[in-house]
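>>> no sequence for this one, just the structure:
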């Protein structure tokens, strides 16, 4: 009888724990949030990007590099082939995405691009593209050289490491050096399900160089987008389930020290930094339930959040765009250029608007 009572108590405690965690997960994933319309002027949907534009980065000359076709566990996808990288000239009179040809020696058939970053060599101005790749569910980083004249990228290197087990996004800081976010703590798929219930701030940022690979921060519930300040002194990380952007100061040993956490009120994905103003712009998911449990009759919305004066005592956080999913669904990135804003999505369209 005593054992039966003890077993009943254990079951009750476990049920209460799971119930509490489910409620907490729903709160953190903003399952009950609704969003209104807050459109920017002169928005234009871009043709040719039918399977998303998950990450976008823009070169100073107005060339946007776009990753598309991401297939990722737990997220909707409609791509029927390998992922691709596109180029878009924002200075052109007519906006037309051009697929970048990938040189020989790279497995195009399993290409599954996620986060991207650009590094320009100061010596000869060569441009290198860093791409998070998930071939067959794996996690690795590809380094390409961008050859604009040929509309192509040439594969140089594949980087794999046990610490890069669940990479989401990346910011390049050298020819083969970068910071990357792991959006899960566990590598094992079964343990990841348990991780969701535990909801602990275990996710990491990894520093990678050919000479040293290490964890430099491990305070995130779900580390997603990452970028660097124009002066290269701070790294910004989007902690999705904490609804915040973490400002991390780079130490001499490349470790990251938390300076502040700026609440944004949404599930923000990738981070782009305006090189002129230092403003941060994020493509965000206003409601996690609609994003994960995709329903074409009630599609997930899109939201763009901007942070101004992020290093001041009172950063200014504002919503610059919002849509209920009828125009663009599941926004993941928002990149400013010359008074315009290019908004990308995980699996839907890309939008080009005037930025107020």
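Sure, I can see it. This one's a predicted model, so the numbers in the text were calculated from it and none came from an experiment. Numbering: from 1, shown residues only.

>>> Only C-alpha atoms from now on, for both contacts and neighbour counts.
Noted.

>>> Show me what the lengthiest helix in the chain is packed against.
The single longest helix within the chain, with elements called by DSSP state H, is helix 2-28. For helix 2-28, the helices and strands in contact under the criterion 3 or more CA pairs under 8 Å, 6 or more residues apart in numbering; DSSP states H and E are helix 189-198.

>>> mind redoing it with 10 Å?
helix 189-198, helix 288-292 (3 or more CA pairs under 10 Å, 6 or more residues apart in numbering; DSSP states H and E).

>>> so which of those gets nearest residue 63?
For the helices and strands packed on helix 2-28, the distance to residue 63 is smallest for helix 288-292, at 29.3 Å, taking CA to CA.

>>> Can you tell me what sits against that closest one?
Counting by CA atoms under 10 Å, 6 or more residues apart in numbering, the neighbours of helix 288-292 from elsewhere in the structure are 25-33, 74-76, 241, 266-267, 285, 294, 296, 298-302, 325, 329-331, 346.

>>> that older thread, contacts for the helix or strand following the longest helix of the chain?
In the C-terminal direction, the helix or strand that comes right after helix 2-28 (DSSP states H and E) is strand 44-45. The set of residues external to strand 44-45 that reach it, using CA under 10 Å, 6+ apart, is 95, 327, 328, 342, 343, 349, 350, 351, 352, 353, 354.

>>> Helix or strand: which one has the second one?
In this structure, residue 327 sits in neither a helix nor a strand according to DSSP H and E.

>>> so it touches residue 351, yeah?
Yes - Residue 327 is within contact range of residue 351, at 8.7 Å (criterion: CA atoms under 10 Å).

>>> so what sits against both of the two?
43, 44, 45.

>>> okay if I get those residues as CSV plus neighbour count?
Formatted as CSV, these follow (neighbours: other CA atoms under 10 Å):
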residue, neighbour count
43, 17
44, 14
45, 16
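
>>> Out of the residues you listed, the closest to residue 203 would be?
When those are compared for distance to residue 203 (CA to CA), residue 45 wins out at 34.8 Å.

>>> Contacts for stretch 308-318, please.
Residues beyond stretch 308-318 that count as contacts (CA under 10 Å, 6+ apart) turn out to be 234, 245, 247, 259-265, 277-281, 304-307.

>>> Compute the first-to-last residue distance for it.
Taking CA to CA, to the nearest Å, the span from the opening residue of stretch 308-318 to its closing residue is 8 Å.

>>> quick revisit: dump the contacts of strand 44-45 to TSV, plus secondary structure and neighbour count.
Conversion of those to TSV gives the following (DSSP: H, G, I helix; E, B strand; the rest coil; neighbours: other CA atoms under 10 Å):
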residue	secondary structure	neighbour count
95	coil	15
327	coil	18
328	coil	23
342	strand	24
343	strand	29
349	coil	23
350	coil	29
351	strand	20
352	strand	22
353	strand	19
354	strand	17
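
>>> burial of the closest residue to residue 127 other than its chain neighbours, as a residue count?
Counting by CA to CA, 6 or more residues apart in numbering, residue 120 is the residue found nearest to residue 127 once chain neighbours are left out, at 4.5 Å. Residue 120 has 18 neighbouring residues, counting by other CA atoms under 10 Å.

>>> want to compare, so here's the second one:
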């Protein structure tokens, strides 16, 4: 009898696991078009955009690369939301050692009149954090290479959050380094992802989480938000400014029915996410480019005792496939695609 119960229990666990993963893949979903206002497709290079960083005065850093090429080819552009007619300007990088450049995450910080840019560079031999000094003299952006940072705790990096010229948080999307182990970890949904704090040596500051992706901080620097890709949500943490430790906050966390790629926090402390609402289409496009993956932008406001979630943008993939990152600045919404293309929308909404 006990053998029958044990087999039944294991069978139920396996079935539940399969059904959970099928739900995550989103086979049951229908995606409809929804616009916050007038949207314009921007001319951009054919590379997909992995991440964006909003700086003061509406300047946006755009990290893009052709990740299928070998060696990996990547570039960083600027786009000014205060002067969108200027278009994209490629940043000239100097002093960087020879090697492939595949920027998948970036963050910036200003200190003593200087601007520093931290970049997650995913290379064949491993993932690294590269630090640059940004200059905007005569409106010609340049980045001067300062150093490269690596640590044994850095596994499969996804995004970085700068908090000082030598201090930053970084997300480990997974633990396994070999492809087979990575697939096993992914399909078993093991919560082996993590958030590290580095200065520049690293230490673990988060609870175990399933596939963390983007990371951003509130303007008052009290809260850190981490997007979960296949975890389908956003985790909020209270930050200790003295130790930089992160404490999970249930009232600042939310579960969503989309793969959350990157997260952005605006000047009001509201959270924005760029998401993939149909995971199976996203994966099919990544592997075979046969299906246009849909896009979704969500806006989350945390109240004293509640959370409000608004769908600001949605598309079936024909206008903008695979939304990867979003920034909001003065009623302007800039949305990036992991495939290719950028979208600038008017978001004249009474929040």
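Yep, that arrived. Treat the numbers as computed from the prediction; the structure is a model and nothing was measured.

>>> follow-up on the earlier one: and the helices and strands packed on helix 2-28 of the first structure: which comes nearest residue 12 of the first structure?
Scanning these with CA to CA as the criterion, the closest one proves to be helix 189-198, at 16.5 Å.

>>> picking up where we left off before, find the helix or strand that the counterpart of the residue nearest to residue 127 of the first structure in the second structure is a member of.
With TM-score structural alignment as the matching criterion, the partner of residue 120 of the first structure in the second structure is residue 110. Per DSSP H and E: residue 110 of the second structure is located in strand 103-111.

>>> ok, the aligned residue in the second structure for residue 205 of the first structure - how many residues close by?
Using TM-score structural alignment as the criterion, the counterpart of residue 205 of the first structure in the second structure is residue 195. Neighbours of residue 195 of the second structure under the rule other CA under 10 Å: 28.

>>> Mean distance between the helix or strand where residue 195 of the second structure lies and the first structure after superposition?
Assignment of secondary structure by DSSP H and E places residue 195 of the second structure within strand 194-198. Averaged over the aligned pairs, strand 194-198 of the second structure sits 0.5 Å from the first structure after superposition, using mean CA distance after the TM-score superposition for the first structure.

>>> and the gap between the equivalent of residue 346 of the first structure over in the second structure and residue 282 of the second structure?
Taking TM-score structural alignment for the superposition, residue 346 of the first structure sits opposite residue 338 in the second structure. When distance is defined by CA to CA, residue 338 of the second structure is 10 Å away from residue 282 of the second structure.

>>> who's more crowded, these two?
residue 282 (26 against 23).

>>> Which residue in the first structure aligns with the more buried one?
Applying TM-score structural alignment, one finds that residue 282 of the second structure aligns to residue 291 in the first structure.

>>> And residue 101 of the second structure, by the same measure?
With TM-score structural alignment as the criterion, the equivalent of residue 101 of the second structure in the first structure is residue 111.

>>> what's around its match, how many residues?
Residue 111 of the first structure has 22 neighbouring residues, counting by other CA under 10 Å.

>>> With residue 277 of the first structure instead?
Neighbour tally, residue 277 of the first structure, other CA under 10 Å: 10.

>>> Distance check, it against residue 236 of the first structure.
For residue 277 of the first structure, the distance to residue 236 of the first structure - CA to CA - is 15 Å.

>>> list the contacts for the equivalent of residue 260 of the second structure over in the first structure?
For residue 260 of the second structure, the equivalent position in the first structure is taken to be residue 268, counting by TM-score structural alignment. The neighbourhood of residue 268 of the first structure, defined by CA under 10 Å, 6+ apart, consists of 224-225, 237-245, 281-286, 303-305, 331-333.

>>> one step back: just the closest of the shared contacts of residue 327 and residue 351 of the first structure to residue 82 of the first structure, please.
Proximity of these to residue 82 of the first structure (CA to CA) peaks at residue 45, which lies at 22.7 Å.

>>> Residue in the second structure paired with that closest one?
Across the two structures, residue 45 of the first structure finds its equivalent in residue 41 of the second structure, going by TM-score structural alignment.

>>> Over to residue 231 of the first structure?
In the second structure, the residue paired with residue 231 of the first structure according to TM-score structural alignment is residue 220.

>>> And for its match, the neighbour number?
Residue 220 of the second structure: 9 surrounding residues under other CA under 10 Å.

>>> Check whether it sits in a helix, strand or coil.
Judged by DSSP: H, G, I helix; E, B strand; the rest coil, the three-state class of residue 220 of the second structure is coil.

>>> Double-check that residue 207 of the second structure belongs to a helix.
No - Residue 207 of the second structure sits outside any helix when classified using three-state DSSP, being coil.

>>> just to revisit the earlier point, separation between the match of residue 101 of the second structure and residue 135 of the first structure?
Taken as CA to CA, the span from residue 111 of the first structure to residue 135 of the first structure is 6 Å.

>>> hang on, residue 4 of the second structure in a helix?
Yes - when three-state DSSP is applied, residue 4 of the second structure is found to be in a helix.

>>> quick one, what contacts it?
By CA under 10 Å, 6+ apart, the contact set of residue 4 of the second structure is residue 10.

>>> likewise residue 263 of the second structure?
For residue 263 of the second structure, the contacting residues are 51-52, 213-217, 225-228, 234, 271-275, 297-299, 324-327, taking CA under 10 Å, 6+ apart as the criterion.

>>> Now do the SS call for the residue nearest to the spatial centre of the second structure.
Within the second structure, the residue whose C-alpha comes closest to the C-alpha centroid is residue 262; the distance, by CA atoms, centre = their mean, is 2.7 Å. Of the three states, residue 262 of the second structure takes strand under three-state DSSP.

>>> show me what contacts the spatially closest residue to it that is not a sequence neighbour?
For residue 262 of the second structure, ignoring the flanking residues on the chain, the nearest one in space by CA to CA, 6+ apart is residue 214 at 4.3 Å. Contacts here follow CA under 10 Å, 6+ apart; on that basis residue 214 of the second structure touches 51, 105-106, 158-161, 170-173, 225-229, 234, 260-264, 273-274, 324-325.

>>> Repeat the analysis, applying 6 Å as the threshold.
For residue 214 of the second structure, the contact set (CA atoms under 6 Å, 6 or more residues apart in numbering) comprises 159, 226, 227, 262, 263.

>>> Straight-line length of stretch 185-201 of the first structure, end to end?
For stretch 185-201 of the first structure, the separation between the terminal residues is 9 Å (CA to CA).

>>> Tell me how far residue 78 of the second structure lies from residue 113 of the second structure.
Relative to residue 113 of the second structure, and taking CA to CA, residue 78 of the second structure is found at 19 Å.
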